[in-house]
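Engineer: Predicted model, plus sequence, below.
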Amino acid sequence: MNEQGRVAVVTGSARGIGLATASLLRERGLRVAIVDSDLEAAKEAAVGLDPRGDTVSAVQVDVLDADSVTAMVEEVVSRFGGVDVLVNNAGITSQGPSQDVTDEAWDRLLGIHVGGTFRCSRAAFPALAASGGGAIVNLASIAARVGLPQRLSYCTAKAGIEGMTRTLAVEWAPHGIRVNAVAPGWTRTRLVDDTIKRGLINEARLNALIPLGRLAKPEEIAAAIAFLASSEASYITGQTLYIDGGVTIQLPV
């Protein structure tokens, strides 16, 4: 699959699924903006993908701030001439009893996930429409489909992203913009590894709940994102692709 010359913006891409996605898109010929709140980490990731900096750029953004998001898109357009692909990956997580969730914590998590996805999509809309075949891929989660105790804010946010994906897909189709989402299950990221090491997750028990018997690799999520962003998915829009090893299709007995 060769997507030579197209431009992709990947938020939250200094590490984890975002970095795996940026790496795969670069491998397939796209020019890539590594967009993250941590500029130094973004720069390090960008150098790792292209030491000369000809095809990869690091850009800082605060997805909670509309002006910051607008400036980010303007910087990418100035650097690369446009935007063909937007991957809305920026996010955080939280855990705790639902009755103890504060307004501040609730607003911050939904503001980053739902608000950030909206703000980045809105800011990128003119460039995506101008590209004549733009694609947005949002990061949902199995948390959008199943109830996860003590993760109320996260589950709510991811369900909201699925709804946003469908609505934008219908509304922006006349502009040539496709909008889809991926919904990863448990994935082998640094955050999950740290959680396992701290004993907050029992990996053996978790693997036993997954029909395929293991956690996903970030590269497996990236492959699905890259497909939905590519011309091979030119007739797919408004869909959420679950990449979860089968965990959401079963009723354990």
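Structural biologist: Arrived safely.
Engineer: From now on I want contacts and neighbour counts done on CA atoms only, so please keep to that.
Structural biologist: Will do.
Engineer: quick one: the helices in the chain?
Structural biologist: Ranges of helices in the chain, per DSSP state H, are 16-27, 39-49, 66-80, 103-110, 116-130, 152-172, 190-197, 203-209, 218-229.
Engineer: Ok, which of the ones you listed comes nearest residue 247?
Structural biologist: Closest of those to residue 247 is helix 203-209, at 6.7 Å (criterion: Cα to Cα).
Engineer: Remind me what that closest one packs against, helices and strands.
Structural biologist: In terms of contacts (3 or more Cα pairs under 8 Å, 6 or more residues apart in numbering; DSSP states H and E), helix 203-209 is packed against no helix or strand at all.
Engineer: ok, and what's touching it?
Structural biologist: Identification of contacts with helix 203-209 by Cα atoms under 8 Å, 6 or more residues apart in numbering yields 196, 213, 214, 215, 247, 252.
Engineer: Please point out which parts of that helix sit buried.
Structural biologist: When burial is assessed from 16 or more other Cα atoms under 10 Å, helix 203-209 yields the following buried residues: 203, 207, 209.
Engineer: what's the distance between the closest residue to residue 247 other than its chain neighbours and residue 1?
Structural biologist: Nearest non-adjacent residue to residue 247, counting by Cα to Cα, 6 or more residues apart in numbering: residue 210, 4.9 Å away. Separation of residue 210 from residue 1 (Cα to Cα, to the nearest Å): 30 Å.
Engineer: hold the first one in mind and look at this next one:
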Amino acid sequence: MTGTFEGQVAIITGGSDGIGLATATLLARRGAQVIICGRRQALLDNARAQIMTEGGAVETVQLDVADDRALTAMIETTVQKYGRLDMLVNNAMSTHYAPISKLTLDHWRKDFAVNADAVFISTKAAMRAMAAQGKGSIVNIASTCGIRAATNMASYSASKAALIHFTAVAAMEGGRQGIRVNAIIPGQVQTSSTEEFTARAPDVAARTTDAIPMGRGGRPDELAEAILFMLSDAASYITGTALPVDGGKAAQLYMPS
């Protein structure tokens, strides 16, 4: 798909690391003007340098997607500057790991603010621009936790489940306006947060990886390729879909050996 996205404009939330950065890098490499946002300026600076080293066009915006005014302003500013918005990838995420008995309401609200509320805000702003131009593609990054239960992850799982259903509703509303909305459902992916978890609990991490049918975690670039497919015209008749990219985990019925 070299050059597939020439002249197109894409916004990626949480684009300074992991899946977001891999997606931004690939989009820029294939011709898109990419705008990435994140909370940490140092990561944004590193991401910008990496993408520009490869000759990609990128802008960075420091913000917390839970700040609905800042998030809306970023999208509106992008549309004003470039005159269009072709793609939106809602990738920013928040997760708190605790049993329900110890999970605080603040933690619950934070996960929903980032994983669900921010997606609503950004999608609403993006759909206005995309409807005006008669075309656009939105990809939301969900999780296998949104379709399968995982202990100690109630707020993350519930918010990702909400995200998947919101994706379907947005697809129904955007269909006649030329706007496609889909979700990607990653399983375990080799990101910095996964590396931190592995360092804290190597035995648990090893068992988690071993439980994946393909026997390994995914790479960010593998997720990025799936995201770009959904964004591209190659997926022009796909909308309202939640696609697992998880080494087979979502399809697995656990049976003890």
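Structural biologist: All right, it came through fine. All of these numbers come straight from a predicted model, not from anything done at the bench.
Engineer: and the residue lying closest to residue 54 of structure 2 once chain neighbours are set aside, how many neighbours?
Structural biologist: Closest residue in space to residue 54 of structure 2, ignoring its immediate chain neighbours: residue 29 at 7.1 Å, by Cα to Cα, 6+ apart. Using other Cα atoms under 10 Å, residue 29 of structure 2 has 22 neighbouring residues.
Engineer: and what of residue 243 of structure 2?
Structural biologist: So residue 243 of structure 2, with other Cα under 10 Å, has 18 neighbours.
Engineer: Could you do residue 156 of structure 2 as well?
Structural biologist: 29.
Engineer: again, but for residue 83 of structure 1
Structural biologist: 27.
Engineer: what do we get in structure 2 for it?
Structural biologist: Matched by TM-score structural alignment, residue 83 of structure 1 corresponds to residue 85 in structure 2.
Engineer: Looks like residue 142 of structure 1 contacts residue 245 (just checking).
Structural biologist: No: with contact defined as Cα atoms under 8 Å, residue 142 of structure 1 does not reach residue 245; the gap is 10.7 Å.
Engineer: overlap in contacts of these two?
Structural biologist: By Cα under 8 Å, 6+ apart, the residues touching both residue 142 of structure 1 and residue 245 are residue 185.
Engineer: show me what contacts the residue most central in space within structure 1?
Structural biologist: Nearest to the mean C-alpha position of structure 1, counting by Cα atoms, centre = their mean, stands residue 89 at 2.2 Å. Counting by Cα under 8 Å, 6+ apart, residue 89 of structure 1 touches 10, 11, 12, 13, 17, 18, 138, 139.
Engineer: ok, and these in structure 2?
Structural biologist: Compared against structure 2 with both residues aligned by TM-score structural alignment, their matches' Cα atoms under 8 Å, the contacts of residue 89 of structure 1 retain 10, 11, 12, 13, 17, 18, 138, 139.
Engineer: Strands - which of those residues land there?
Structural biologist: 10, 11, 138, 139 (DSSP state E).
Engineer: Trace the last one over to structure 2, please.
Structural biologist: Read that as residue 139 of structure 1. Aligned by TM-score structural alignment, residue 139 of structure 1 pairs with residue 141 of structure 2.
Engineer: From residue 53 of structure 2, how far out is its match?
Structural biologist: Residue 141 of structure 2 is 26 Å from residue 53 of structure 2, by Cα to Cα.
Engineer: and the helices of structure 1 as a markdown table, adding distance to residue 5 of structure 1?
Structural biologist: As requested, those are exported to a markdown table (distance: least, Cα to Cα, whole Å):
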| stretch | distance to residue 5 of structure 1 |
| --- | --- |
| helix 16-27 | 10 |
| helix 39-49 | 16 |
| helix 66-80 | 9 |
| helix 103-110 | 34 |
| helix 116-130 | 15 |
| helix 152-172 | 23 |
| helix 190-197 | 31 |
| helix 203-209 | 40 |
| helix 218-229 | 14 |
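Engineer: related to what we said a few turns ago, can you tell me which two in the contacts of residue 89 of structure 1 are farthest apart?
Structural biologist: 13 and 138 (13.2 Å).
Engineer: The residue nearest to residue 54 of structure 2 corresponds to which position in structure 1?
Structural biologist: In structure 1, residue 29 of structure 2 lands on residue 27 (TM-score structural alignment).
Engineer: who are the neighbours in contact with residue 217 of structure 2?
Structural biologist: So residue 217 of structure 2 contacts 187, 188, 189, 190, 209, 246, 247 (Cα under 8 Å, 6+ apart).
Engineer: Can you tell me what it aligns to in structure 1?
Structural biologist: Match for residue 217 of structure 2 (TM-score structural alignment): residue 215.
Engineer: measure that match to residue 187 of structure 1 for me?
Structural biologist: In this view, residue 215 of structure 1 and residue 187 of structure 1 are 5 Å apart by Cα to Cα.
Engineer: Give the aligned range of stretch 104-121 of structure 2 in structure 1.
Structural biologist: The aligned range for stretch 104-121 of structure 2 in structure 1 is 102-119, by TM-score structural alignment.
Engineer: now swap in stretch 162-171 of structure 2 and tell me
Structural biologist: So stretch 162-171 of structure 2 sits over residues 160-169 in structure 1, by TM-score structural alignment.
Engineer: Following superposition onto structure 2, what is the mean distance for the matching stretch?
Structural biologist: With mean Cα distance after the TM-score superposition for structure 1, stretch 160-169 of structure 1 departs from structure 2 by a mean of 0.3 Å once superposed.
Engineer: got the buried residues for that stretch?
Structural biologist: In stretch 160-169 of structure 1, counting by 16+ other Cα under 10 Å, buried: 160, 161, 162, 163, 164, 165, 166, 168, 169.
Engineer: Can you give me the neighbour number for the counterpart of residue 67 of structure 1 in structure 2?
Structural biologist: By TM-score structural alignment, residue 67 of structure 1 lines up with residue 69 in structure 2. Using other Cα under 10 Å, residue 69 of structure 2 has 10 neighbouring residues.
Engineer: Repeat that for residue 119 of structure 2.
Structural biologist: 27.
Engineer: who touches it in this structure?
Structural biologist: So residue 119 of structure 2 contacts 90, 140, 163 (Cα under 8 Å, 6+ apart).
Engineer: From residue 225 of structure 1, how far off is the residue nearest to residue 166 of structure 1 when sequence neighbours are not counted?
Structural biologist: Using Cα to Cα, 6+ apart and skipping the chain neighbours, the partner closest in space to residue 166 of structure 1 is residue 238 (4.5 Å). Between residue 238 of structure 1 and residue 225 of structure 1 the computed distance is 14 Å (Cα to Cα).
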